[in-house]
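Student: Show me how the following folds:
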Amino acid sequence: MNKSVSLFVVLTALLLGGCAGIGTINRAATPTDLYALTPKSTFDANLPRLRQQIVIEEPTATAAVDTDQIAVHPTPLQVEYLPGVRWVDRAPLIVQALLIESFENSGKVAAVGRSTVGLRPDYTIVTDVREFQAHLPKSEEPDAPLEIHVRLNLKIVDSFSDHIIGSNSFTEVVPTQSDEMLDIVTAFDSALGRAMRDSVEWSVRKIYGHAQANPRPQLR
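Tutor: As a prediction, the model looks like this:
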């Protein structure tokens, strides 16, 4: 059976069958297809320009999300993983890398990177990946689309005072065009891209406002 056409059928059968496990299918599904996501590159042209340096910490996530497997929730209390497919890295590391690149693509940040590169940040962005999964459609219609849920919770920490200056949550829900794997990944890319765009724009504005109101003391 063609894998791209049968994902929804497989998931539905697993949900109804009970005894069958995705682990068995995973072991039989070879080779594994790898999928990547893309950074955001378009932003509000009126964003202020920052002189401050920013560090993006590795995001936190639950064990269900902190994996390179592509998660699906058949019900709110169940987590399954699509057989034979993987992300190119663990989801939190993908989000971290794409957030950094998205900040760079905005053209509004003096310097941004990971803490491991030795930057002495003015501000640190701490991210929690709350949702990063597909949901089976609630409708019983055979052609009902899957829903991709992405939710990022961001906190901005002033590295000088070690205080949180802002916290916000960015949620996106995008339906898939079909149950084909490429359409599922495209919906993930769209949902994450929208969440990252809003995250970057909010962060830049929040940091700019805080920096303007709280200038650093001049060193003598």
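Student: Please count neighbours and contacts with C-alpha atoms only from this point.
Tutor: Noted.
Student: what's near enough to touch His135?
Tutor: For His135, the contact set (CA atoms under 8 Å, 6 or more residues apart in numbering) comprises Val72, His73, Pro74, Thr75, Leu146, Glu147, Ile148, His149.
Student: Buried ones among those?
Tutor: With burial judged by 16 or more other CA atoms under 10 Å, the buried subset of those is Val72, His73, Pro74, Leu146, Glu147, Ile148, His149.
Student: any chance of these in JSON lines, plus secondary structure and distance to Phe8?
Tutor: Below are the buried ones among the contacts of His135 laid out as JSON lines (DSSP: H, G, I helix; E, B strand; the rest coil; distance: CA to CA, whole Å):
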{"residue": "Val72", "secondary structure": "strand", "distance to Phe8": "11"}
{"residue": "His73", "secondary structure": "strand", "distance to Phe8": "12"}
{"residue": "Pro74", "secondary structure": "coil", "distance to Phe8": "10"}
{"residue": "Leu146", "secondary structure": "coil", "distance to Phe8": "9"}
{"residue": "Glu147", "secondary structure": "strand", "distance to Phe8": "12"}
{"residue": "Ile148", "secondary structure": "strand", "distance to Phe8": "14"}
{"residue": "His149", "secondary structure": "strand", "distance to Phe8": "17"}
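Student: before we go on, could you also do this sequence so I can check it against the first one:
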Amino acid sequence: MNDERRSRAVRAGAIVTCARLALGLGLALALAACGSTPVPTYNLSAPSGFSSGGGGAGQLVVMAPAALAVLNTDKIMVEPGGGQVAYLADAQWSDNLPALIQARTIQAFENGSKLRRVARPGDGVSADTQLVIDIRTFALRITDQGPVGVVELSAKLVGAQSGRILAAQLFKAAVPAASTAGAAATAALNDATDQVLVAMVRWASGKF
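Tutor: As a prediction, this is how the structure comes out:
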């Protein structure tokens, strides 16, 4: 087989592989590797216009959230059901999800809490307490009632000197999405994130 025929065969095989992936999911989803078209980028906003308690002199450091490999990416995860995992083909986050959640959590504290002494590791701050976050779920879940943006974060307040867990709480929110399209999916996930972060800020601020 000459080089031209071999190249045509490789391209044809790639097209067939991508088509099989899309058909297997039964949704408008496919891995980003299946195409070279630029993927639209979406951001998460930090909640504002809310207030919470707390006003102590303690300094809080928000640690980089932990996440499984499927969530430690800028791709937007979809749960079609049956234990399957996929990603939206027409949308991606502006940064890896853990970094994005860390930044928006800090901003949420700054926007809504009297606790202004909030930073991230490496900012030169001597922390009294660390906020440790685990991203349990952050995906567009396909249900019988339609797509739903689901966010579930586990949070722990840990004494920086003692290493003891001072408080722990699980925060969850689910917001229906108008469709599985990128704009609708990210809007639902953004609204769910706002609900979770507002609840988290109010909870944590009340511990100081």
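Student: tm score of chain vs chain?
Tutor: Once superposed, chain against chain, the TM-score is 0.83 (TM-score structural alignment, normalised by the length of the second structure); 188 aligned residues with a CA RMSD of 2.2 Å.
Student: what does Phe43 of the first structure align to in the second structure?
Tutor: Structural alignment (TM-score structural alignment) places Phe43 of the first structure against Phe50 in the second structure.
Student: again but with Ala71 of the first structure, I slipped
Tutor: Counting by TM-score structural alignment, the partner of Ala71 of the first structure is Met77.
Student: in the lengthiest helix in the first structure, what counts as buried?
Tutor: Counting residues, the longest helix in the first structure under DSSP state H turns out to be helix 181-213. Residues of helix 181-213 of the first structure classed as buried by neighbour count (16+ other CA under 10 Å): 181, 183-204, 207-208, 211.
Student: Do a quick rundown of the strands in the first structure.
Tutor: Per DSSP state E, the first structure carries strands over the ranges 33-35, 50-56, 60-61, 69-73, 80-87, 109-113, 123-135, 147-158, 163-175.
Student: Can you say which of those strands is nearest to Val95 of the first structure?
Tutor: Closest approach to Val95 of the first structure among the strands of the first structure is made by strand 123-135 (8.2 Å; CA to CA).
Student: which bit of the second structure covers that closest one?
Tutor: Aligned using TM-score structural alignment, strand 123-135 of the first structure spans residues 129-141 in the second structure.
Student: how close does that stretch sit to the first structure?
Tutor: Once fitted to the first structure, stretch 129-141 of the second structure is off its aligned match by 0.4 Å on average (mean CA distance after the TM-score superposition for the first structure).
Student: what does stretch 188-204 of the second structure give?
Tutor: Relative to the first structure, stretch 188-204 of the second structure is 0.4 Å off (mean CA distance after the TM-score superposition for the first structure).
Student: burial count for Ser179 of the second structure?
Tutor: Residues lying near Ser179 of the second structure (other CA atoms under 10 Å) number 15.
Student: still on that earlier bit, TSV please, covering the contacts of His135 of the first structure and showing distance to Ser167 of the first structure.
Tutor: Output for the contacts of His135 of the first structure, formatted as TSV (distance: CA to CA, whole Å):
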residue	distance to Ser167 of the first structure
Val72	27
His73	27
Pro74	30
Thr75	29
Leu146	30
Glu147	26
Ile148	23
His149	20
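Student: Sort out which one of these lies nearest Tyr123 of the first structure for me.
Tutor: His149 (28.1 Å).
Student: ok, the closest one touching Arg130?
Tutor: No: applying CA atoms under 8 Å, one finds His149 of the first structure not in contact with Arg130, separated by 9.5 Å.
Student: what residues are up against the nearest residue to Pro175 of the first structure once chain neighbours are set aside?
Tutor: Nearest non-adjacent residue to Pro175 of the first structure, counting by CA to CA, 6 or more residues apart in numbering: Glu147, 4.3 Å away. Applying CA under 8 Å, 6+ apart, one finds that Glu147 of the first structure lies in contact with Ala134, His135, Leu136, Pro137, Val173, Val174, Pro175, Thr176.
Student: Would you format those residues as JSON lines with distance to Ile164 of the first structure included?
Tutor: Listed next are those as JSON lines, based on distance: CA to CA, whole Å:
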{"residue": "Ala134", "distance to Ile164 of the first structure": "31"}
{"residue": "His135", "distance to Ile164 of the first structure": "33"}
{"residue": "Leu136", "distance to Ile164 of the first structure": "37"}
{"residue": "Pro137", "distance to Ile164 of the first structure": "38"}
{"residue": "Val173", "distance to Ile164 of the first structure": "28"}
{"residue": "Val174", "distance to Ile164 of the first structure": "30"}
{"residue": "Pro175", "distance to Ile164 of the first structure": "34"}
{"residue": "Thr176", "distance to Ile164 of the first structure": "36"}
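Student: circling back to that earlier point, I'd like to know which of the strands of the first structure is closest to Leu14 of the first structure.
Tutor: Proximity to Leu14 of the first structure, assessed across the strands of the first structure by CA to CA, is greatest for strand 80-87 (9.2 Å).
Student: Setting aside sequence neighbours, what's the nearest residue to Ser167 of the first structure?
Tutor: Once flanking residues are discounted, Ser167 of the first structure sits nearest to Lys155: 4.4 Å by CA to CA, 6+ apart.
Student: And for the equivalent of Ile94 of the first structure over in the second structure, the neighbour number?
Tutor: Aligned by TM-score structural alignment, Ile94 of the first structure pairs with Leu100 of the second structure. Neighbourhood size, Leu100 of the second structure [other CA under 10 Å]: 18.
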